[in-house]
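Engineer: Sequence and predicted structure are below.
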Amino acid sequence: MSRPRGRQRGQRSRSAKGRSRVGERFEAEVGPVAHGGHCVVRLPEPESRVVFTRHALPGERVVVEITEGTEGDRFWRGDAVEVLDPSPDRVTAPCPVARPGGCGGCDFQHVTLTRQRLLKADVVREQMGRLAGLDVDVTVEAVPGDLAGLRWRTRHRYVHLPDGGLAMRQHRSHRTVRVDDCLIARHDAREPQPGVLVETVGEQQFEVAADGFWQVHPGAPDALVGAVLTMLAPKPGEKVLDLYAGVGLFARFLADAVGDPSLVTMVEGDATASRHALRNVRGARVTAGDVAEVLAASYDEPFDLVVLDPPREGARRAVVDLVADRAPRAVAYVACDPAALARDVALFAAHGYRLEALRAFDLFPMTHHVECVALLVR
């Protein structure tokens, strides 16, 4: 568990490539789901353009309104503003602002939970095939702790309006939408603020900054720790390297499994998280710093097991190369972005590591996000 997984982006500022097509509408059939919370719509001649379309489902016939795009763009973005032939998996969104032009926080409130997970599995499978050249079976597993996909966010950030009200941002925009009650947030959800919290996982307690990173789904830590421990099957006496270690969630349980915290080394980019890791996993080695830079300068020794839990952009080539140099028998890779995971799996393959197992967890219901844990072995 590492630094925050990314932030809400504003709409990109770029030079126009011809006449704007924003606001134009087209009737079209919806194609497959794509990574990012939208589906692929291919407009026929004379447009012949791909439109990445939100609030749609594969197989539907919809009216797409263009939300971003000019004549010279390779693809456009759009919203399904009218559904002419709905999918049997379409439902009425429980939140009144989960709609075209509304809040950008949820991608799939218009989809049954079962189909949401199938769509996420399709995305993981497609990314692994396209970027890693692997044909993998993927099942996105439900995790206890939400209420039919709602009320799971234990931490939540709002825009505070001048009149005291709360708002969220529209998709790819800084524009705000008033939100009286965000349905994916728990009633006791906290906004990030200074201070220290104590989080409990199983029988272990973890000190964590109140404004630092911790998984927001209440069932996430147990699910991820269980997957990592099962996949790595740590043995007493094995040496462990935990990269992007956060406050030491995985390291704490791995230290117990190998029988000695001094066998565990953690590297984490956030200095505050590293200080908490020192207290959460007493006796382990902890270094704060950029993972690639730290590994290039230190810990140049063999390790039996490695945990990778990088931010959204993934570990990337430099870190993958440095991990492979330490010749672990197994690597557990925790990923919040399937494209970054697939790219890094391909990099590991060049070092002789194969994908042995892959699990996916629905830690962010109603959104397109999915968390994966992959096992790589020599």
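Structural biologist: Structure received.

Engineer: going forward, measure contacts between C-alpha atoms and count neighbours the same way
Structural biologist: Fine.

Engineer: Show me the helices in the stretch 201-350 of the chain, by range?
Structural biologist: 220-232, 249-258, 271-280, 291-297, 316-325, 338-349 (DSSP state H, counting those that start in this stretch).

Engineer: Reformat these as TSV; add distance to Trp152.
Structural biologist: Converted to TSV, the helices of the stretch 201-350 of the chain look like this (distance: least, Cα to Cα, whole Å):
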stretch	distance to Trp152
helix 220-232	10
helix 249-258	20
helix 271-280	23
helix 291-297	31
helix 316-325	31
helix 338-349	22
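
Engineer: Pro94 is nearest to which of these?
Structural biologist: Closest approach to Pro94 among the helices of the stretch 201-350 of the chain (Cα to Cα): helix 220-232, 23.4 Å.

Engineer: Show me what that closest one is packed up against.
Structural biologist: helix 249-258, strand 330-335, strand 354-361, strand 371-377 (3 or more Cα pairs under 8 Å, 6 or more residues apart in numbering; DSSP states H and E).

Engineer: okay if I get those as JSON lines plus mean neighbour count and distance to Asp122?
Structural biologist: Output for these, formatted as JSON lines (neighbours: other Cα atoms under 10 Å; distance: least, Cα to Cα, whole Å):
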{"stretch": "helix 249-258", "mean neighbour count": "22", "distance to Asp122": "28"}
{"stretch": "strand 330-335", "mean neighbour count": "25", "distance to Asp122": "16"}
{"stretch": "strand 354-361", "mean neighbour count": "18", "distance to Asp122": "11"}
{"stretch": "strand 371-377", "mean neighbour count": "22", "distance to Asp122": "13"}
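
Engineer: what about versus this one:
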Amino acid sequence: MTGGVEEAGRVELTVDAVAPGGHCVARVDGQVVFVRHALPGERVVAEVTEVHKGFVRADAVTVLAAAPERVTPPCPYAAPGRCGGCDLQHVAPAAQLDWKTAVVREQLVRLGGLTDVQCDALGVRVEALPGGQLGWRSRVRYAVDAAGRAGLLKHRSHEVVPVDRCLIAHPAGRDLPVLAVTGVRWPDAEAVEVVVATGGDVTVTALTGGRSRTVSGPDRVRERAAGREWTLPASSFWQVHPAAADTLVGAVLALTDPQPGETAWDLYGGAGLFAAALAGRVGDAGRVTLVEAAGDGVTAARENLRDLPGVEVVAARVETALARRRITGPVDVVVLDPPRAGAGARVVREIVAADPRAVAYVACDPAAFARDVRTFTGLGWRLAALRGYDLFPMTQHVELVGLLLPPA
């Protein structure tokens, strides 16, 4: 690298704008540096952690001139070289929302092909959820080191940091005898997961070789959302913020406004959260088709939606179900909730070909969302509305719900 900066070396620099991944951007001798534990406008001493062709990663270890938005992290493990789970504990709560809003906007412009004027019209803004920034995470997975001690991982590392507690973990699971500080050891486990369900169940599971073993609590937990109670394996996917499920359902229904008698698709439907909400709107005269590839998700959907006769659960990959005409149009409303990698151009083209009147896109990664928006707009569609939610306070992650509409 130019300027003699090497891994583990230190350099003084001025921090520029926020970037995806919980970093800010800086430059040294023209070289891009992605800096953690910093804020835009700050002057810091940064320790280089990785050197790559074209960019460098670094941690701000000394703050020479602090931004007004800087606060003292509530957790002593949220620091360079320690736990990598929280990216933004050094950022004031309101500024965290500004940070995430800026990332969403930048991704929509750079990857989605939108203009600043279009972003202004959308009113892009990330909103906080109730409950505050600590004690919200209802599912926490702790890594286990070679000595059988459970803890959390360093950033971009497999090294386990022994912690005494995780402050963003739900209080009902935070002080369970799981971590190394309690004296408990997990010699046969690769990870330990603590689940605190909204229905009141608390389960601890040991994970080894892709298999889970219940250590305490029920094997199946109850979740409450969308006016229903859900029962599913403790290891199944569910939103980690207690307010997330109802927040996302409310956004999807408000944006798409399903009507009695309409047909709807719930793609990447999981346990059926959106399918149930859609079924409640389209009624007995309508029909909802859920598509899910994961076996536990399919089982959970079939069990939890069996009282809704108008709902069909299709066990298949979404792209396969569309390409092989396992599900076919016409369809009125589509809810698209893909994994972090996004839906992809192939799925987007198939959805457009089915000619729905509205698509609600639920996204956990702004970059993947922006790329798929670009595919939609390339086919004549438009992003008509966008809502952002801080489902993961103290971290760089953000959830989006976008409304995509066909040409007028």
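Structural biologist: Sure thing, it's come through. Because the structure is a prediction, the values reported are computed rather than measured.

Engineer: Out of the helices of the stretch 201-350 of structure 1, which is closest to Arg172 of structure 1?
Structural biologist: Judged by Cα to Cα, the one of the helices of the stretch 201-350 of structure 1 that comes nearest to Arg172 of structure 1 is helix 338-349, at 19.6 Å.

Engineer: what angle sits between the closest one and strand 371-377?
Structural biologist: The directions of helix 338-349 of structure 1 and strand 371-377 differ by 10 degrees, with axes from the mean of the first three to the mean of the last three Cα atoms, to 10 degrees as the criterion.

Engineer: which residue numbers in structure 2 go with helix 338-349 of structure 1?
Structural biologist: Aligned using TM-score structural alignment, helix 338-349 of structure 1 spans residues 366-377 in structure 2.

Engineer: related to what we said a few turns ago, got JSON lines for the helices and strands packed on helix 220-232 of structure 1, with distance to Cys106 of structure 1 too?
Structural biologist: Formatted as JSON lines, these follow (distance: least, Cα to Cα, whole Å):
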{"stretch": "helix 249-258", "distance to Cys106 of structure 1": "28"}
{"stretch": "strand 330-335", "distance to Cys106 of structure 1": "20"}
{"stretch": "strand 354-361", "distance to Cys106 of structure 1": "17"}
{"stretch": "strand 371-377", "distance to Cys106 of structure 1": "16"}
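
Engineer: among these, which is nearest Phe303 of structure 1?
Structural biologist: strand 330-335 (9.4 Å).

Engineer: Quick check: what element follows the longest helix seen in structure 1 along the chain?
Structural biologist: Using DSSP state H, we find that the single longest helix of structure 1 is helix 113-132. Per DSSP states H and E, the first helix or strand lying C-terminal to helix 113-132 of structure 1 is strand 140-141.

Engineer: average offset between that next one and structure 2?
Structural biologist: Superposed on structure 2, strand 140-141 of structure 1 shows a mean distance of 0.7 Å to its aligned residues (mean Cα distance after the TM-score superposition for structure 1).

Engineer: which secondary structure elements does the next helix-or-strand element following that strand contact?
Structural biologist: The first helix or strand that comes after strand 140-141 of structure 1 along the chain, using DSSP H and E, is strand 153-155. If you count contacts as 3+ Cα pairs under 8 Å, 6+ apart, strand 153-155 of structure 1 packs onto strand 185-190.

Engineer: quick one on the thing from earlier: mean distance between the longest helix of structure 1 and structure 2 after superposition?
Structural biologist: Looks like 0.5 Å for helix 113-132 of structure 1 (mean Cα distance after the TM-score superposition for structure 1).

Engineer: what range in structure 2 matches that helix?
Structural biologist: Helix 113-132 of structure 1 covers residues 93-112 of structure 2 once aligned (TM-score structural alignment).

Engineer: which outside residues touch that stretch?
Structural biologist: Stretch 93-112 of structure 2 is contacted by residues 18-20, 69, 88, 114-116, 119, 124-128, 133, 366-367, 369-374, 388, 390, 394, 396-398 when judged by Cα atoms under 8 Å, 6 or more residues apart in numbering.
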